[in-house]
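Chemist: return a 3D structure for these sequence lines:
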Amino acid sequence: MKTLTIRLTSPLQSYGNEASFARRTSGDYPSKSAVVGMVAAALGYRRDDQRISKLNELSFAVRVDQSGKNLTDFQTVEWKKNTRKITYRNYLQDAVFMVGIGHENDAMIDKIKQALKNPKFQLFLGRRSNVPAGILDLKSFSNTNPIMALEELKWQASPWYQEKKWCQTKQEFVEHIEIIADANLLPQKRSTLAKDQVESFDQRNRRHGFRPIAIEEVRLKNPYVERTQAAINPQEPNTHHDPMQFL
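Modeler: Down below sits the predicted model:
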């Protein structure tokens, strides 16, 4: 199996679950349907394209490197003439996720990687207003499934967040980093159901089915420790100072 990892970060992200017009909440991490939708957009598939269902075959896992904070936005909408309605939208702010998608067909992963570098349609993280923070950081792993890739990949949280964790814990390793994956990738873990299997993106008949998922926790080294040690010359005094660290 070949695996592609994708670093997803943006000032705001939102991954809808059960929602009504009045309140649209967000999941705590990217759903498989959101990533399948992003890949489909990169490939140039329209919402009613039957090829989208083929993307459900991708093995999927996501690692929560920086969980971010919840933000609720409310909007006033003129629902009917002389009538206003308040709606609520939930977002994740300052979050960083590492997504791993894999397939036995290496050519399919190569095609997806090339499409994400040169997307046919705009890419967004859950909602159209939430565009990625720059060019996507992509890495390929041969003979590796998404779990193996995410267990191997360095912690990808923002540098300021890495420093914050070090200041809080003074530990070289970061504990309890969650990986949420297809249940068959974590057969030793207890599974639950998530409703994010794409059945149709057609706006006239949008549907999602259930898929089994499982969760594991990993322990990763904090890159901030290595950067700090490399920056300090033992022959010179340490004058490193970040004036923003107390904010």
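Chemist: C-alpha only now, for contacts and for neighbours.
Modeler: Noted.
Chemist: which element is Trp155 on?
Modeler: Taking DSSP states H and E as the criterion, no element holds Trp155; it sits outside all helices and strands.
Chemist: may I have the residues that are in contact with it?
Modeler: Counting by C-alpha atoms under 8 Å, 6 or more residues apart in numbering, Trp155 touches Asp65, Leu220, Lys221, Asn222, Pro223.
Chemist: which ones among these lie within strands?
Modeler: Among those, the residues falling in strands (DSSP state E) are Asp65, Leu220, Lys221.
Chemist: name the single longest strand found in the protein.
Modeler: The chain, longest strand under DSSP E: strand 83-103.
Chemist: please provide the structure for the following sequence as well, for comparison with the first:
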Amino acid sequence: MSARTGVLTLCLAGPLQSWGASSRFARRATERAPTKSGVLGLLAAAQGRDRGADISDLAALRFAVRLDQPGTRVRDYQTAHHGVTGKSMPVSERFYLCDAVFVAAVEGEEALIDGLLAAVRAPTFPPFLGRRSCPPSRPVDLGVHRGGLWRALKAEPWQASAWCQRRRGRERHVELEVIADLAAGEGPGDAVRDQPLSFDPRHRRYALRDVRSTAVSVANPLSAPRRAFVPPTHDPLRLLEE
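Modeler: Here you go, the predicted model:
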């Protein structure tokens, strides 16, 4: 008999986020959505795991992220000086997602998921949105769901900011993009090098994983009903008839 599973959902919202997958040297790019390696790193930090610790149980979790508010990509130039010699370091070009909101979900064995929820609610190390300079603006945990990854993503309320929900006020339901791991037998997808094998800073290792982009429909809590058009009653020629 297979073990029961659960789904932990996380709200990733903040003024700035940065989720790198292929950054090199002085150019530090960001993906357009949180990466599996970044979110698993957040969970490992919440549990207090050492960077060299085994993460095979976390890597086996099925992962998906819902783009509730994609945000805007911004670029920043940063300078630094060597702490000992005072020599100028190379200019660093860094990219961020500004004013973005995502719902990340991880699915796995029930005991592990419940343990991750407890860790996120009382983290050993504070959570960050990809980089230490990017703290979340809201509580991260949304809770644990039963019934599978897709049911959780459909059931979780829209987490976009109120102004974003009001902007789409004529839509009672909104279609939100989801980038998710492909399960066995689901067919070909897009391969990304974002499957973490080790967070050891001496030898970080990542494997390929297959993902697919789809969409789910969720309710807009700030939708406003459309008002029927009422033609004006003003008749500019009525005075001439009197």
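Chemist: please state their TM-score.
Modeler: For this chain pair, the superposition-based TM-score is 0.84 by TM-score structural alignment, normalised by the length of the second structure; 219 aligned residues with a C-alpha RMSD of 1.9 Å.
Chemist: report all helices and strands that the longest strand of the first structure contacts.
Modeler: Contacting strand 83-103 of the first structure under the criterion 3 or more C-alpha pairs under 8 Å, 6 or more residues apart in numbering; DSSP states H and E are the following elements: strand 2-13, strand 23-24, strand 59-66, strand 69-80, helix 146-152.
Chemist: quick one: the spatially most central residue of the second structure from Ala13 of the second structure, how far?
Modeler: In the second structure, the residue lying closest to the centroid (C-alpha atoms, centre = their mean) is Phe102, at 3.5 Å. Separation of Phe102 of the second structure from Ala13 of the second structure (C-alpha to C-alpha, to the nearest Å): 6 Å.
Chemist: chain center to the longest strand of the first structure, what's the gap?
Modeler: With C-alpha atoms, centre = their mean, to the nearest Å as the basis, strand 83-103 of the first structure stands 10 Å off its chain's centre.
Chemist: let me know how buried Phe173 of the first structure is, in neighbour terms.
Modeler: 16 (other C-alpha atoms under 10 Å).
Chemist: ugh, wrong one, I meant Ser23 of the second structure
Modeler: Ser23 of the second structure: 13 surrounding residues under other C-alpha under 10 Å.
Chemist: counterpart of it in the first structure?
Modeler: Aligned counterpart of Ser23 of the second structure in the first structure: Ala19 (TM-score structural alignment).
Chemist: contact partners for its match?
Modeler: Contacts of Ala19 of the first structure (C-alpha under 8 Å, 6+ apart): Thr25.
Chemist: does it sit in a helix, a strand or a coil?
Modeler: coil (DSSP: H, G, I helix; E, B strand; the rest coil).
Chemist: same check, this time on Pro30 of the first structure
Modeler: coil.
Chemist: how much space between Thr169 of the first structure and Ile180 of the first structure?
Modeler: Distance from Thr169 of the first structure to Ile180 of the first structure, counting by C-alpha to C-alpha: 24 Å.
Chemist: more neighbours: which of these two?
Modeler: The neighbour comparison of Thr169 of the first structure against Ile180 (other C-alpha under 10 Å) goes to Ile180, with 22 against 10.
Chemist: element containing the more buried one, please.
Modeler: Assessed by DSSP H and E, Ile180 of the first structure sits inside strand 173-182.
Chemist: wait, Lys87 of the second structure sits on Thr79?
Modeler: No. Using C-alpha atoms under 8 Å, Lys87 of the second structure is not in contact with Thr79, being 11.1 Å away.
Chemist: thinking again about what came up before, what stretch of the second structure does the helix or strand that the longest strand of the first structure is followed by fall on?
Modeler: Following strand 83-103 of the first structure in sequence order, the next helix or strand is helix 106-117 (DSSP H and E). Aligning helix 106-117 of the first structure against the second structure (TM-score structural alignment) gives residues 110-121.
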